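Engineer: can you look at this prediction? I've put the sequence above it.
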Amino acid sequence: MEQGNFTYILECSDGSFYTGWTNNLERRVKAHNAGKGAKYTKSRKPVKLVYFETFLTKQEAMRREWEIKQLSRVEKWKLI
């Protein structure tokens, strides 16, 4: 996968969603599944990538991460 800045949504094994941002999406998803991604996903493995957006800058990706985190579960499903 090409480099960039990504905002992504993972679906955890318990059906919950985790939203984050990274500059290497493939490596980040692998880290989550190895228990090294985030405290939240550590106990909810395996996770699967269900959505992502690409941005030119880190700031744009971080801003979008914040926006998505404000959405309800239903709104996230619609986005996905």
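Structural biologist: Received it, and whenever you're ready, just let me know what you need. Since this is a predicted model, take the numbers as computed values, not measurements.

Engineer: when you work out contacts or count neighbours from here on, use the C-alpha atoms and nothing else.
Structural biologist: Will do.

Engineer: would you map the helices across this protein?
Structural biologist: Secondary structure of the chain (DSSP state H): helices at 25-33, 39-42, 58-69, 73-79.

Engineer: turn those helices into CSV, including mean neighbour count.
Structural biologist: As requested, the helices of the chain are exported to CSV (neighbours: other Cα atoms under 10 Å):
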stretch, mean neighbour count
helix 25-33, 17
helix 39-42, 16
helix 58-69, 16
helix 73-79, 12
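
Engineer: residue 11: which of those helices is closest?
Structural biologist: Checking the helices of the chain against residue 11 by Cα to Cα gives helix 39-42 as the closest, at 9.4 Å.

Engineer: next one for the comparison:
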Amino acid sequence: MKFYYVYMLKCSDDSIYTGMTNSINRRLEEHRMGLNPDCYTFRKRPLHLIYHQEFMQFNQAEYYEKKIKKWSQGEKLALANKDFELLKDLSVCSNKSHSDNYKK
């Protein structure tokens, strides 16, 4: 059975890279070796794996990766640290125009 992985790497500049692969060990080695100079992580090494999640279906992994890529760095770090209360707090929309925050 083939598995798919969504993963996050913390880069040397403290940015977080989110990716998806069907071979996490191979992909991490590719990132660490810097095989592709056009890759986001090429100039941001060393890299540290801070999170990964395994999926049995490609479409589930793809959906999750796209979802996480839209998150703030704080949300990504909360997920990586398994701080689900903080993740919940950070995910609440605080825009003044949001219906939950609109004061009549």
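Structural biologist: Cool, the structure landed. It should be emphasised that the depicted structure is a prediction, and the values quoted were computed from it without experimental measurement.

Engineer: can you give me the TM-score here?
Structural biologist: Counting by TM-score structural alignment, normalised by the length of the first structure, the TM-score of this superposition works out to 0.90. Behind it: 78 aligned residues with a Cα RMSD of 1.3 Å.

Engineer: okay, the helices of the first structure in CSV with distance to residue 49 of the first structure next?
Structural biologist: Converted to CSV, the helices of the first structure look like this (distance: least, Cα to Cα, whole Å):
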stretch, distance to residue 49 of the first structure
helix 25-33, 7
helix 39-42, 12
helix 58-69, 15
helix 73-79, 13
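
Engineer: could you find the closest non-adjacent residue to the spatially most central residue of the second structure?
Structural biologist: Within the second structure, the residue whose C-alpha comes closest to the C-alpha centroid is residue 18; the distance, by Cα atoms, centre = their mean, is 3.7 Å. Distances taken as Cα to Cα, 6 or more residues apart in numbering put residue 8 closest to residue 18 of the second structure, at 4.5 Å, once the chain neighbours are dropped.

Engineer: give me the neighbour count for that neighbour.
Structural biologist: Taking other Cα atoms under 10 Å as the neighbour definition, residue 8 of the second structure ends up with a count of 25.

Engineer: aligned partner of it in the first structure?
Structural biologist: Residue mapping for residue 8 of the second structure onto the first structure gives residue 9, with TM-score structural alignment as the criterion.

Engineer: count the residues that sit near the residue nearest to residue 42 of the first structure when sequence neighbours are not counted.
Structural biologist: What sits nearest to residue 42 of the first structure in space, not counting adjacent residues and going by Cα to Cα, 6+ apart, is residue 35, at 4.6 Å. Residue 35 of the first structure: 16 surrounding residues under other Cα under 10 Å.
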